[in-house]
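S.K.: Compute the structure for the input listed below.
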Amino acid sequence: MDSAPSSSTVSRTVILLLRVLTFVFLLIALILIAVTRVTEDTTDGPVEAKFTDIHAYRYMISTIIVGFVYNLMQMVLSIINVVSGKRVCGDFGYVFDFFGDKIMSYFLISGSAAGYGASEDLHTFFKAQDLPFNSFFAKANASASLLLVGFICNAIASIFTSFALPKKA
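M.R.: From the prediction side, this is the model:
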């Protein structure tokens, strides 16, 4: 007798894996943007730049933190769901997952777009002023890219949660 796992077990496991991946990418993006700081010596003296100096980077870090907290909560709920096979919030959990994942996906992509856009615009501006901040903007771009990958993982998890919704609604 073949004991293949049911499709709902596979789906719950895939959602958990996607949540773990999102968690990892957001954690790395958070660490990278938080340590992004550079001091460059110019003819006018040393110039320091850090992520808190740029509003778009502050928005990006806030989206990372909110996404991180939401994803941590969802990971705990997913682990309980995979281990016990039962939902903590009952059938309401399906609706919460669906809307929470959709909203969080849009929130994460807006943070990534803000960070990437600011990096490109400011890099061009600083290059025109002959201020060499290449490493600063490279780190900020890397953080925005990791946030984008976190968004993709969260968006795919959102698709899986939308599959479960019609069955339970």
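
S.K.: When you work out contacts or count neighbours from here on, use the C-alpha atoms and nothing else.
M.R.: Fine.

S.K.: Just give me the neighbour total for residue 126.
M.R.: 13 (other Cα atoms under 10 Å).

S.K.: can you check residue 166 too?
M.R.: 10.

S.K.: Helix or strand for it, just tell me which one.
M.R.: Secondary structure from DSSP states H and E places residue 166 in helix 134-168.

S.K.: do residue 102 as well
M.R.: Judged by DSSP H and E, residue 102 forms part of helix 92-128.

S.K.: on contacts alone, who are the packing partners of that helix?
M.R.: Under the contact definition 3 or more Cα pairs under 8 Å, 6 or more residues apart in numbering; DSSP states H and E, helix 92-128 sits against helix 55-84, helix 134-168.

S.K.: Show me the one of those that comes nearest residue 114.
M.R.: helix 55-84 (5.5 Å; Cα to Cα).

S.K.: Can you tell me which helices and strands the helix holding residue 166 packs against?
M.R.: helix 7-34, strand 37-42, helix 55-84, helix 92-128.

S.K.: If we use 10 Å, what do you get?
M.R.: Helix 134-168 sits against helix 7-34, strand 37-42, strand 45-50, helix 55-84, helix 92-128, with contacts defined as 3 or more Cα pairs under 10 Å, 6 or more residues apart in numbering; DSSP states H and E.

S.K.: Which positions in it come out as buried?
M.R.: Neighbour counts over helix 134-168 (16 or more other Cα atoms under 10 Å) mark 136-137, 139-158, 160-162, 164-165 as buried.

S.K.: Stretch 70-84 too?
M.R.: 71, 72, 74, 75, 77, 78, 79, 81, 82.

S.K.: ok, residues contacting that stretch?
M.R.: With contacts defined as Cα atoms under 10 Å, 6 or more residues apart in numbering, stretch 70-84 is touched by 8-23, 26, 64-69, 85-89, 93, 97, 100-101, 104, 154.

S.K.: To compare with the earlier structure, here is another sequence to fold:
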Amino acid sequence: MAKSAASKIASLVLRILTIVLLLISLVVLSTNSKTVETDLGVAQIRFKDILAYRYVLFTIVIGVAYSLLQLVFTIFEVIRSSEGNLVFDFYGDKIISYVLATGAGSGFGVTNDMKQLYELGNFFEKSYASISLLFLGFICTAVLSVLSSYALPKPV
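M.R.: Got it, this is the predicted structure:
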């Protein structure tokens, strides 16, 4: 089954939306820090001090890289009215959506656990905001995954 023009445009819009959501998530997460007063002095807590947030950052970067690559391919498909590589789209969208889902899940989990243990003001709220944007990026990629599965040729 060939990709329709509407399907190609929807893919293009969803890929752009995914990139925007993931880039905003990346900025919010990477700039998240908090200065706290301890018995030993002043300490700076940054996102990279928490291992799960590093994994979240990794998933965001992988998601942005893949989405940019696919955006170029999708633009090429729309301009040239070609099919592209349907199998690559199918498996790539599936894998990346799972990667983004695991990043969002680990981020939500560690933020919930750490928030119960430590009072760091708005540090965890910013983390929740970044991870929520990552989750929305996952939703877009999951929808793309469904669209790419419809484009695959049906067995005879």
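
S.K.: Tell me the buried residues within the contacts of stretch 70-84 of the first structure.
M.R.: 11-23, 26, 64-65, 67-68, 93, 97, 100-101, 104, 154.

S.K.: so what corresponds to residue 9 of the first structure in the second structure?
M.R.: Alignment note: residue 9 of the first structure maps to residue 5 in the second structure; criterion TM-score structural alignment.

S.K.: Cross-check the contact I'm expecting between its match and residue 151.
M.R.: No. With contact defined as Cα atoms under 10 Å, residue 5 of the second structure does not reach residue 151; the gap is 11.6 Å.

S.K.: related to what we said a few turns ago, just how off-centre is the helix holding residue 102 of the first structure within its chain?
M.R.: How far helix 92-128 of the first structure lies from its chain's middle: 8 Å, per Cα atoms, centre = their mean, to the nearest Å.

S.K.: Can you give me the buried ones in that helix?
M.R.: 93-95, 97-98, 100-102, 104-105, 107-116, 118-119, 123.

S.K.: so what's residue 159 of the first structure up against?
M.R.: 15, 98, 101, 102.

S.K.: no, scratch that, I was asking about residue 49 of the second structure
M.R.: residue 33.

S.K.: That one pairs with which position in the first structure?
M.R.: Counting by TM-score structural alignment, the partner of residue 49 of the second structure is residue 53.

S.K.: if I look at that match, how far off is residue 115 of the first structure?
M.R.: 13 Å (Cα to Cα, to the nearest Å).

S.K.: Over to residue 142 of the first structure?
M.R.: 10 Å.

S.K.: Now list whatever residues contact both of these two.
M.R.: Shared contacts of residue 142 of the first structure and residue 115, counting by Cα under 10 Å, 6+ apart, come down to residue 33.

S.K.: From residue 100 of the second structure, how far out is the residue nearest to residue 93 of the second structure when sequence neighbours are not counted?
M.R.: Excluding the flanking residues, the one nearest residue 93 of the second structure by Cα to Cα, 6 or more residues apart in numbering is residue 145, at 4.9 Å. Residue 145 of the second structure sits 13 Å away from residue 100 of the second structure, going by Cα to Cα.

S.K.: distance between stretch 49-60 of the second structure and the chain's centre?
M.R.: Distance, centroid of stretch 49-60 of the second structure to centroid of chain: 12 Å (Cα atoms, centre = their mean).

S.K.: list the buried ones in that stretch?
M.R.: 52, 53, 54, 55, 56, 57, 58, 59, 60.

S.K.: The third one contacts residue 47, doesn't it?
M.R.: Yes. Taking Cα under 10 Å as the contact criterion, residue 54 of the second structure and residue 47 are neighbours in contact, 7.3 Å apart.

S.K.: and for these two, which residues touch both?
M.R.: Contacts common to residue 54 of the second structure and residue 47, judged by Cα under 10 Å, 6+ apart, are 29, 30.

S.K.: quick one: residue 58 of the first structure and residue 36 touch, right?
M.R.: No. Taking contacts as Cα under 10 Å, residue 58 of the first structure lies outside contact range of residue 36: 11.8 Å.

S.K.: list the residues that contact both of these two?
M.R.: Common neighbours of residue 58 of the first structure and residue 36, using Cα under 10 Å, 6+ apart, are 51, 52.

S.K.: could the buried residues of stretch 49-60 of the second structure go into JSON lines alongside distance to residue 42 of the second structure?
M.R.: Shown next, in JSON lines, are these (distance: Cα to Cα, whole Å):
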{"residue": "52", "distance to residue 42 of the second structure": "24"}
{"residue": "53", "distance to residue 42 of the second structure": "22"}
{"residue": "54", "distance to residue 42 of the second structure": "23"}
{"residue": "55", "distance to residue 42 of the second structure": "26"}
{"residue": "56", "distance to residue 42 of the second structure": "26"}
{"residue": "57", "distance to residue 42 of the second structure": "26"}
{"residue": "58", "distance to residue 42 of the second structure": "29"}
{"residue": "59", "distance to residue 42 of the second structure": "31"}
{"residue": "60", "distance to residue 42 of the second structure": "30"}
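
S.K.: Understood, closing this out.
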